[in-house]
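[1] Provided below for reference: sequence and predicted model.
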Amino acid sequence: MSKKAELPIAAPLYATYQCQIPGTAITTPNPSIRNYYYNRVTKLTCTRRFLREGFTSPELNVLDSGWVVNPHIERLSYNMRYLGSFVRRLIRDLIDEGYYIYFNGVDDYYVKGKSWYHERHFEHDGMICGYDEERKTYSIYSYDSKWICRRFETPVSAFARGMNAALENGCDGMLYGVRAGSDEVAFSPKRALRGIREYLDSDMKSQPFDGKEYFAEGIVVQTYMRRYLDMLLDGSIPYERKDRRIFRLIWEHKNVMHDRIGMIEAALGMEGKYAEKYALLAAQAEKMRMIYASYSKRRRDDLLAELICGLEKLENDERRILSRFAAAAERKIEV
């Protein structure tokens, strides 16, 4: 039995939401699994609830970006309610076998270092990636109390208290042992291009605000985000209820798309000019992320107006660059 163990963390492609992190953070033993996301995970999504149900988040996401959808991740699952005192031994043994521990339904209020520690009761997720028996700590990779996604230590007793508090509150949390599978996942330029075409195949005519579908999907979701910002600006969504995360996800989506374009160009022997052009969009998305972060700290409506204009330009430029790139790459494949 080890007294201490620490599993490696790879930089996650998506980390806006905790459920996205394990999909690529645990891939050090098999980095090819990241190709699953480059091949298939391209579409922005949001719900329409903020438009007509008084909901204050657009629930922006990237379709199939959560770890649970990834078929190349091995997983074991355990209901916390039935683990009792065995939970500590289980976590230690799974980590010794190379499994990361993804958990949900643990009250942040009691878990030192977590986002809502000693601020509010919130049954939250996270990932344990190590333990130290002598220090009686777990190593957690999650959002910390400063809302930075990083590795930090928390006492075993604090985690147990958060778990038990949630159980007492009627929340049956889960522990999942997750690790990279052994499958070699090849990058497929053809499949990745299909994903780009699927992302582009959306506009306001096919996906209007008053559409009956629960979700909107594709590049047009950025128009929905402009509408969300309009509602913040006119007060129909209160400033205090804003979703702070939307521009981080847009920025991550552009970074992954930029990588994907570069990989397609390299695989097809293209010049690389489209990745270079798209890099400007990724940089613009990062700038908007920082502007929105500033707005989230202190309300300034002039910043919202700037973001609305910037997002419209981003969507228009993205549609133009991706359409031309896809056409050029498809000609290469046909040849």
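    Structure's in. What do you need?

[2] From here on, just use CA atoms for contacts and neighbour counts.
    OK.

[3] Neighbours of Phe122, how many?
    Residues lying near Phe122 (other CA atoms under 10 Å) number 17.

[4] buried stuff in stretch 145-162?
    Across stretch 145-162, burial judged by 16 or more other CA atoms under 10 Å covers 145, 149, 151-162.

[5] go on, stretch 273-284?
    274-275, 278-279, 281-282, 284.

[6] Let's verify Tyr117: helix, strand, or coil?
    Secondary structure state of Tyr117, per DSSP: H, G, I helix; E, B strand; the rest coil, is coil.

[7] distance between stretch 258-275 and the chain's centre?
    In terms of CA atoms, centre = their mean, to the nearest Å, the centre of stretch 258-275 is set 24 Å apart from its chain centre.

[8] got another, please set it beside the one above:
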Amino acid sequence: MIPFLQDRMEEEKYIITFVNEYYIPDRVCYEKRHNAHDLFLYGYDAQQDKFYTAGYNERFAYSTGEVSGGLLEQALLQFGQSRGSLTQWVDGMHLLDVRASAEFEFDLNIVIEQLEEYVYCRDSSKRFRMFDNPKQYYSFGLAVYDGIVEYLRNIRKHGIDVRIFHILYEHKKVMHDRLLFLVEKQGIPLSKYDIADYEQLVQQSLSLRNLCLRLEMENEQEILNRMIMMVETLKEKEKPLLQGILNDLHVVQHN
């Protein structure tokens, strides 16, 4: 198994595979429980017998790490012991490589369409109805905030899932990066004040994520109430901010 992985990496392949996280260091389940999860491998060191990985660590932050060849082999060979919701998605090992010759042109129309879908909570799964039925019970766009508030009002504090709030933070962060891309790489004249305001949303969503971690330790109703208020405030601030940015993009679109 390990020689196969090394050979693929010598061919400049990246690897995504499912493993038993009981054997993967710096994961929540390491040496605690047998849990199925995907793992990204992007390199190896034959002399030190280790592979370089990327994924969510025990602090629920996406980061890089290392795993020895012996533990990785155990994680693969003992996958049958794994449990968890991701077992339904297991679909083998995927080999990836970089398409160095590929070119992707920037399309402002698609940016506007997707941003409008997000702001006005449109069902984006309908875009792919040729391949699958639209999702009937999903929330889309800013409506996700309402779903999070409902979740917080009904959750048992000991069972809160911090991943929800980490993903929310990552979404604000990548949205801010996209705005910077539009200005710095595409020369679109967005307001520097709007970008600064969106950066504040990034920081507020990070504070929300950190408050969730605190809730796991302190278990106080006051913290839960603060989280609900912060989620509602994020939605109230983000909608008009993105509507203004959409207006600016429409001006560029029609010039």
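    Structure's in. What do you need? Remember, it's a predicted structure, so these values are computed and weren't measured experimentally.

[9] quick revisit: now the buried residues of stretch 145-162 of structure 1 in TSV, with secondary structure?
    TSV is the format used below for the buried residues of stretch 145-162 of structure 1 (three-state DSSP):
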residue	secondary structure
Ser145	coil
Cys149	strand
Arg151	strand
Phe152	strand
Glu153	strand
Thr154	strand
Pro155	strand
Val156	helix
Ser157	helix
Ala158	helix
Phe159	helix
Ala160	helix
Arg161	helix
Gly162	helix
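
[10] quick one: which of the residues you listed is nearest Arg241 of structure 1?
    Of all the buried residues of stretch 145-162 of structure 1, Arg241 of structure 1 sits closest to Ser145, with 19.3 Å by CA to CA.

[11] Can you name the residues that contact the closest one?
    Counting by CA atoms under 8 Å, 6 or more residues apart in numbering, Ser145 of structure 1 makes contact with 113-117.

[12] Include distance to Gly310 of structure 1 and neighbour count when you put those residues into JSON lines, please.
    Shown next, in JSON lines, are the contacts of Ser145 of structure 1 (distance: CA to CA, whole Å; neighbours: other CA atoms under 10 Å):
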{"residue": "Gly113", "distance to Gly310 of structure 1": "35", "neighbour count": "23"}
{"residue": "Lys114", "distance to Gly310 of structure 1": "33", "neighbour count": "27"}
{"residue": "Ser115", "distance to Gly310 of structure 1": "30", "neighbour count": "21"}
{"residue": "Trp116", "distance to Gly310 of structure 1": "32", "neighbour count": "22"}
{"residue": "Tyr117", "distance to Gly310 of structure 1": "35", "neighbour count": "18"}
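
[13] so the residue mapped onto Val251 of structure 2 from structure 1 is in which element?
    In structure 1, Val251 of structure 2 lines up with Arg331, judged by TM-score structural alignment. Using DSSP states H and E, Arg331 of structure 1 falls within helix 301-334.

[14] mean distance, that helix to its aligned residues in structure 2?
    Compared with structure 2 after the fit, helix 301-334 of structure 1 shows a mean deviation of 1.1 Å (mean CA distance after the TM-score superposition for structure 1).

[15] And stretch 274-294 of structure 1, by the same measure?
    Mean deviation for stretch 274-294 of structure 1: 1.4 Å (mean CA distance after the TM-score superposition for structure 1).
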